[in-house]
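A.B. asks: A predicted structure for the sequence below; I have some questions about it.
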Amino acid sequence: MAHLHQHDSQDANAKRLLWAFAITAVFMVAEVIGGLFSGSLALLADAGHMLTDAAALLVALIAVQFARRPPNSRRTFGWLRLTTLAAFVNALALVVITLLIAWEAIQRFSHPRPVAGWTMLTIAIAGLLANIASFWILHRGSEEKNLNVRAAALHVLGDLLGSVGAIIAALIILRTGWTPIDPILSILVSCLVLRSAWSLLKESVNELLEGAPGAIDIETLKKKLSRGIPEVRNVHHVHIWLVGEKPLMTLHVQVVPPHDHDALLGRIHHFLAQEYQIEHATVQMEYQPCNGPHCDLNEHDHPGHAHHHRSG
């Protein structure tokens, strides 16, 4: 059932990304035509931003398609990590884009450019509607937690906020003729997007470096496992990481020699699945205390460290 749910989630993510890509690409073409027709450099620059968004959505869509490929002898986890890599690339690109936008805005304070207010307003409203549609498509349903989809949605969010800023700027320009409002609002929107992009960048880097999920505290997990299962005396060598946002785990547990080894192992697996949603864990059971520096979390086993074990 979990395998079927995973495929259903991937299918849903692929459809959302495809629809968002189609909307973004169509509007990008419309914005290029509008920019050329009006002679507005601002609109053409925004069309370049939309081109980057379309490319980001396409990369995310390709990553989802690759992630659906089954594991093999060389890639035992399949291509699940590719979605995280795509999220990292998208987040990094978004950071670079926002910094470039901020730099361009600063330049416009000293070298202001004429802005076609009505054309800017019309295209901005159309862009807002397109971005709202794309953002809604990417965020509806339970799969909105997917890191890759969130990265793509952040690109769309950047354009959505940019469209709102452009509408406000266009209205002010049409009413007062004060063009500096355009770069001012661009900087404010860039700061909002940069904050979210930086958070996503750190999260994707942590996953690529096989860091523990932020929602799981290892020390608390060890204590809860010892308290929840009386036969467990000590928990060590705990390693948790993510592959395609699926938590994986290996751990050693010192236990009282059980009458039913498999039943105790099953209880440990059930605890991890129920309490932490960890459905893939390798548990090594030991009957003797683990002493010495080799029992530290980040140390390797010393040669000659003998123990009985059973993996599940």
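C.D. replies: Done, it's in. Keep in mind it's a predicted model, so treat the numbers as computed, not measured.
A.B. asks: please count neighbours and contacts with C-alpha atoms only from this point.
C.D. replies: OK.
A.B. asks: ok, now how distant is Met70 from Trp241?
C.D. replies: Quick fix: residue 70 is Pro, not Met. In this view, Pro70 and Trp241 are 20 Å apart by C-alpha to C-alpha, to the nearest Å.
A.B. asks: which of those two has more residues huddled nearby?
C.D. replies: Taking other C-alpha atoms under 10 Å, Pro70 and Trp241 do not tie; Trp241 has more neighbours (19 against 12).
A.B. asks: contacting residues around that one?
C.D. replies: With contact taken as C-alpha atoms under 8 Å, 6 or more residues apart in numbering, Trp241 is in contact with 207, 210-213, 247-249.
A.B. asks: let's see that with 6 Å instead.
C.D. replies: Taking C-alpha atoms under 6 Å, 6 or more residues apart in numbering, we find Trp241 in contact with 210-212, 247-248.
A.B. asks: and it, helix, strand or coil?
C.D. replies: strand (DSSP: H, G, I helix; E, B strand; the rest coil).
A.B. asks: got it, and Arg233?
C.D. replies: strand.
A.B. asks: correct me, but it touches Val255?
C.D. replies: Yes: the pair Arg233 / Val255 is scored as a contact, 5.4 Å apart, by C-alpha atoms under 6 Å.
A.B. asks: this is the comparison structure:
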Amino acid sequence: MAGHAHAHGDHSGHSHTVAADADRRWLRAALILITAFMAVEVVIGFVARSLALISDAAHMLTDAASIVLALIAMRLAARPARGGYTYGLKRAEILSAQANGVTLLVLSVWLAYEAVHRLVEPPEVTGGLVLVTALAGVVVNLVATWCISKANRSSLNVEGAYQHILTDLFGFIATAVAGAVVLTTGFARADAIASLLVVALMLKAGIGLVRDSGRIFMEAAPAGVDPDALGDRLVAADQVVEIHDLHIWEITSGDPALSAHVLVAPGGDCHKVRRTLQELLAAEYGITHATLQVDHLGEQDSGGELLRIGDRQAPDTADQPSGAHCADTHGPVHRPGPHDH
């Protein structure tokens, strides 16, 4: 029974058509709101000579772009797998999330530069116009934030658009306070200080998005899953004597996948072990897309060598046995008892 490679995955569960349609409706509603208000805000920002308003409008432009990007990515990700793209275009959503994060970082650098310049040489700012426009912006962003919060934020793509809108909401609150300060005290630098607060929020959101999308591109294990602990959990199952070549990654946010080579005790039931491990992965880790190669310990592989514990050593080990199985195991080997990591 050597060389049983079993694939198991709930592919039908990955395309939630109804939920995706609802997500798109909420995103489109937020897009219409933001685009309309942004056009008004740019005009008022130039009239009032307020960097805080213009920076908010610039951020709203990236909000609109982030939602458009999210909508395009959702449509691409929904396409079925074909040709060379065996997972389909699911990672288009992660590309979108990363683009949103990078946009936030680039914009924050530009706004920080402008804000520092205005701190040194503050221009005249029309506080009343700034205050009224910012308060209107708070209302618009509250509604837009609510719209996007109704969509599925477990998608890193939707979360990217949400972070854009949320930082904009905080930005408008800071701008409204700055407008009130300028109006009541004449302290023009309040406008630039408000811009710097928005910059700090944009940096935080941007770094988070780039980090999280980078983890998926680098095939890192999903956040909250410790591959070593998971390997130890699998090898503790009945009849399992070794787990190696264990890989855990995410195809897109919320869509984890796993592959592993499992060695079973001689005479053990390979099929039962595979089913047990896949049920464990689904129940305890939410991993329903698992590919497990299950072999009996001591059986001959197709190359003629016996599968033995201890044959899997680092590729640069001097005493590597000739014909050893899985010469490079790509990570730790998990065995019952004292763990050989």
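C.D. replies: Received, thanks. Predicted model only: the values in this text are computed from it and were never measured.
A.B. asks: still on that earlier bit, quick check, nearest of the contacts of Trp241 of the first structure to Glu275 of the first structure?
C.D. replies: Of all those, Pro247 has the smallest distance to Glu275 of the first structure: 12.5 Å, by C-alpha to C-alpha.
A.B. asks: list buried residues within the contacts of Trp241 of the first structure.
C.D. replies: 212, 247-248 (16 or more other C-alpha atoms under 10 Å).
A.B. asks: CSV for the contacts of Trp241 of the first structure, including secondary structure and distance to Pro183 of the first structure?
C.D. replies: Formatted as CSV, the contacts of Trp241 of the first structure follow (DSSP: H, G, I helix; E, B strand; the rest coil; distance: C-alpha to C-alpha, whole Å):
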residue, secondary structure, distance to Pro183 of the first structure
Glu210, coil, 40
Gly211, coil, 39
Ala212, coil, 40
Pro247, strand, 43
Leu248, strand, 46
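A.B. asks: can you put the residues you listed in JSON lines and add distance to Lys145 of the first structure?
C.D. replies: Output for these, formatted as JSON lines (distance: C-alpha to C-alpha, whole Å):
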{"residue": "Glu210", "distance to Lys145 of the first structure": "18"}
{"residue": "Gly211", "distance to Lys145 of the first structure": "18"}
{"residue": "Ala212", "distance to Lys145 of the first structure": "17"}
{"residue": "Pro247", "distance to Lys145 of the first structure": "14"}
{"residue": "Leu248", "distance to Lys145 of the first structure": "18"}
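A.B. asks: and the aligned partner of Ala86 of the first structure in the second structure, how close does it get to Leu209 of the second structure?
C.D. replies: Here Ala86 of the first structure is matched to Ser96 in the second structure, going by TM-score structural alignment. From Ser96 of the second structure across to Leu209 of the second structure, the span is 10 Å (C-alpha to C-alpha).
A.B. asks: can you check which residues contact both of these two?
C.D. replies: The contact sets of Ser96 of the second structure and Leu209 do not overlap (C-alpha under 6 Å, 6+ apart).
A.B. asks: tell me the helices and strands packed up against the longest helix anywhere in the second structure.
C.D. replies: Counting residues, the longest helix found in the second structure (DSSP state H) is helix 17-48. In terms of contacts (3 or more C-alpha pairs under 6 Å, 6 or more residues apart in numbering; DSSP states H and E), helix 17-48 of the second structure is packed against helix 51-77, helix 127-149.
A.B. asks: which helix or which strand is home to the counterpart of Arg150 of the first structure in the second structure?
C.D. replies: Counting by TM-score structural alignment, Arg150 of the first structure lines up with Glu159 in the second structure. Assigned by DSSP states H and E, Glu159 of the second structure falls within helix 156-185.
A.B. asks: show me how far that helix is from its chain's centre.
C.D. replies: Helix 156-185 of the second structure sits 23 Å away from the centroid of its parent chain (C-alpha atoms, centre = their mean, to the nearest Å).
A.B. asks: so how much does the helix or strand following that helix differ from the first structure once superposed?
C.D. replies: Going down the chain from helix 156-185 of the second structure, the next helix or strand is helix 189-217, by DSSP H and E. Mean deviation of helix 189-217 of the second structure relative to the first structure after superposition (mean C-alpha distance after the TM-score superposition for the first structure): 1.5 Å.
A.B. asks: buried residues, the helix or strand just after helix 189-217 of the second structure. List them.
C.D. replies: Next helix or strand after helix 189-217 of the second structure toward the C-terminus (DSSP H and E): helix 227-235. When neighbours are counted by 16+ other C-alpha under 10 Å, the buried residues of helix 227-235 of the second structure are found to be 227-228, 230-232, 234-235.
A.B. asks: now helix 227-235 of the second structure, how far from the chain's geometric center?
C.D. replies: Put simply, helix 227-235 of the second structure sits 24 Å off its chain's centre (C-alpha atoms, centre = their mean).
A.B. asks: which part of the first structure lines up with that helix?
C.D. replies: Across the first structure, the stretch matching helix 227-235 of the second structure (TM-score structural alignment) is residues 218-226.
A.B. asks: do you know how far the residue nearest to the spatial centre of the first structure is from Pro230 of the first structure?
C.D. replies: The structure's the first structure has its C-alpha centroid closest to Leu147; by C-alpha atoms, centre = their mean the separation is 2.4 Å. For Leu147 of the first structure, the distance to Pro230 of the first structure (C-alpha to C-alpha) stands at 37 Å.
A.B. asks: same question for His49 of the first structure.
C.D. replies: 58 Å.
A.B. asks: go on, Gln277 of the first structure?
C.D. replies: In terms of C-alpha to C-alpha, Gln277 of the first structure sits 21 Å off from Pro230 of the first structure.
A.B. asks: ok, those two, which is more surrounded?
C.D. replies: The neighbour comparison of Gln277 of the first structure against Pro230 (other C-alpha under 10 Å) goes to Gln277, with 13 against 10.
A.B. asks: tell me the residue in the second structure aligned with the more buried one.
C.D. replies: Under the alignment (TM-score structural alignment), Gln277 of the first structure pairs with Gly286 of the second structure.
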